[in-house]
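>>> need a structure here:
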Amino acid sequence: MEVIFELKKAPEWANEINDEIKSSFSSYFETTPLLGSDAWWDAINEDVINGKITHLGNIVEEGELVDIVSTQPLDEDFNGDGAHSTGQPEFSVIREDFWLNEAEKPKALVQIKSVTICPSGELDEHSIYIETEVIVN
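Below you'll find the model as predicted:
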């Protein structure tokens, strides 16, 4: 297993987001620690997606060549072989930054940890999705 991205090791990432939240939702930090702080890391509940890389490379999207990595979630509750399995849709991200790591290969297993910040108090257009760690096996 190779950790290709670990946000906790890059503490400066949160400065701009904290400033943006302070300017738009000043009361958010009355009850929530600053993003990226030790208290914030202790308080968050990360979502975990386990999946398999199904595509790595270029596709044509809306007439433009785009370099992506596609992942099929492998959560047994949704993707198992049982009669009650519902299936999760495959999702893709543009290959940039850590997604360009050479450890990524088709059929490689991947674990993505993330958290969604809701400064308005609700999941809405102001919500911020943050990948916190990505591991490839």
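
>>> all contacts plus neighbour counts: C-alpha atoms, from now on.
Noted.

>>> What residue, apart from its backbone neighbours, is nearest W99 spatially?
Computed as C-alpha to C-alpha, 6 or more residues apart in numbering, the closest residue to W99 that is not its neighbour in sequence is V69, at 7.5 Å.

>>> here's the other one to compare against:
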Amino acid sequence: MDVIFDLEKESTDWASEINIELQSSFPEFFAASPHIGSSEWWSSLSPDISKGKITHVGPVAEDGQLYNIVAIEPLDDDLNGAQPGAIGQPEFSMAREDYWLSDSVREGKFVQIESVTLLPTGELDEHSIYIETKVSVW
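Modelled structure (predicted):
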């Protein structure tokens, strides 16, 4: 298994802008939650884990534009993707940039994404912040 991304736990530099934005727009968020990236935040974290199979890597034309993407078919213990009798989940794609440019990212490989979604308003809405904390490919 190749870890292509692992968010730095020792540094909070990556979280500075997020904390500033939350403090200015949703100061009440920090009444119930520690500052993003702090050791308290990491210890309270319960990341979502999603698994999938990479079905496409490279350019895709959409509405006359060319995009470089990684397309992933979600897989989990209950919804085993394209298995006979399984309930399929919609494929999703990520822009092929940063760590998604790794040579490990190839069609047919499996991916595990650990992430957390911050809900500054308490609900999943346009203010929610999605943070990938670790991405592995095998």
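
>>> Quick TM-score on the pair, please.
After superposition, the two chains reach a TM-score of 0.93 (TM-score structural alignment, normalised by the length of structure 1), with 136 aligned residues with a C-alpha RMSD of 1.4 Å.

>>> residue contacts, the residue nearest to W99 of structure 1?
53-57, 92-95, 99 (C-alpha atoms under 8 Å, 6 or more residues apart in numbering).

>>> Show me what counts as buried in the longest strand seen in structure 1.
When structure 1 is parsed with DSSP state E, its longest strand is strand 47-61. For strand 47-61 of structure 1, burial by neighbour count (16 or more other C-alpha atoms under 10 Å) applies to 48-56.

>>> hey, where'd the helices end up in structure 2?
All helices of structure 2, identified by DSSP state H, fall at 16-25, 29-32, 39-44.

>>> got the contact list for I68 of structure 1?
I68 of structure 1 neighbours (C-alpha under 8 Å, 6+ apart): 55-59, 92-95.

>>> Quick check: buried residues in stretch 115-123 of structure 1?
117-120.

>>> Check stretch 34-45 of structure 2 too.
For stretch 34-45 of structure 2, burial by neighbour count (16+ other C-alpha under 10 Å) applies to 34-37.

>>> Mind putting the contacts of V69 of structure 1 into TSV with distance to A43 of structure 1?
TSV is the format used below for the contacts of V69 of structure 1 (distance: C-alpha to C-alpha, whole Å):
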residue	distance to A43 of structure 1
I53	30
T54	33
H55	34
L56	34
G57	36
S92	28
V93	27
I94	29
R95	30
W99	27
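
>>> in structure 2, which spans are strands?
2-6, 48-62, 65-75, 92-95, 110-118, 129-137.

>>> Turn those strands into TSV, including distance to P27 of structure 2.
Formatted as TSV, those follow (distance: least, C-alpha to C-alpha, whole Å):
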stretch	distance to P27 of structure 2
strand 2-6	28
strand 48-62	25
strand 65-75	35
strand 92-95	31
strand 110-118	14
strand 129-137	15
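
>>> Most remote residue from the middle of structure 1, which is it?
A83 (29.1 Å; C-alpha atoms, centre = their mean).
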